[in-house]
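Asker: give me the fold of what follows.
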Amino acid sequence: MRKIILPLIMLSLGALPLFAQAQDTSALWGKKYAEVKSSLLSAGWVLAPVAEDETPMTEDYPEITCGSGAMAICSVGFMRDKTTLALVVEPIENTLVVTGEY
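Answerer: Model (predicted):
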């Protein structure tokens, strides 16, 4: 029942494309960030601006910023049209990997 009601509510709010986009992001999880970034940019996405007070994860990827504290995550944002995509990125075996979305 929930699977039917949620899309209907989102459709009535004009958010069904955002819901569908969110469902597709799991295909990016576990992939190298450099490959995901390249694919998204090729598909018309652009990097979301980073605030001046945010701390970059690495010099090579200043768009990836990290929070502070023991449970902080590192993330990067992309935008296309009126849609935003925020991905969680983690260093795994010296490689930046997309591990989720928030």
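Asker: switch to C-alpha atoms for all contacts and neighbour counts from now on
Answerer: Noted.
Asker: ok, now which ones touch residue 55?
Answerer: By CA atoms under 8 Å, 6 or more residues apart in numbering, the contact list for residue 55 reads 65-67.
Asker: how about a cut-off of 10 Å?
Answerer: 62-68, 74 (CA atoms under 10 Å, 6 or more residues apart in numbering).
Asker: ok, and the most crowded of those residues?
Answerer: Most neighbours among the contacts of residue 55, by other CA atoms under 10 Å: residue 64, with 23 neighbours.
Asker: one more, for comparison:
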Amino acid sequence: MKAIVLAVSLSLAIAPAIAPAQELTGELAALGITAGMPYAKAKRLLDAAGWHVTPPESAQAALPDFPEIECGQGRDAVCSAGFHKDDQSVAMIIGTTQAGQPYVQGTY
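Answerer: Down below sits the predicted model:
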């Protein structure tokens, strides 16, 4: 029984690392932003390149340290964060680790 619990725990812990990620847009890839990287690092890279957070539609922050991340409701809810620069915009799909740390899953 302990072996089964351990196996399930380990599979949940590595699920974010092996989950299929969507391709990143050229703008994000050019900045060195990759699927699986911590969101905080991606946000720093975007900020340094002159990108600005697009405010979320909801005032309720899903992750207090990152109020720009907005999450949908329900079973298949998706979390995302948007950025804009001049007339360009990008949006990232954000996942969270078991420890609650956000990471980049892909773009849409």
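Asker: give me the TM-score for this pair.
Answerer: Here the superposed chains carry a TM-score of 0.70, computed using TM-score structural alignment, normalised by the length of structure 1; 81 aligned residues with a CA RMSD of 1.8 Å.
Asker: just to revisit the earlier point, could you dump the contacts of residue 55 of structure 1 to JSON lines with secondary structure and distance to residue 99 of structure 1?
Answerer: Converted to JSON lines, those look like this (DSSP: H, G, I helix; E, B strand; the rest coil; distance: CA to CA, whole Å):
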{"residue": "62", "secondary structure": "coil", "distance to residue 99 of structure 1": "18"}
{"residue": "63", "secondary structure": "coil", "distance to residue 99 of structure 1": "16"}
{"residue": "64", "secondary structure": "coil", "distance to residue 99 of structure 1": "13"}
{"residue": "65", "secondary structure": "strand", "distance to residue 99 of structure 1": "15"}
{"residue": "66", "secondary structure": "strand", "distance to residue 99 of structure 1": "14"}
{"residue": "67", "secondary structure": "coil", "distance to residue 99 of structure 1": "16"}
{"residue": "68", "secondary structure": "coil", "distance to residue 99 of structure 1": "18"}
{"residue": "74", "secondary structure": "strand", "distance to residue 99 of structure 1": "10"}
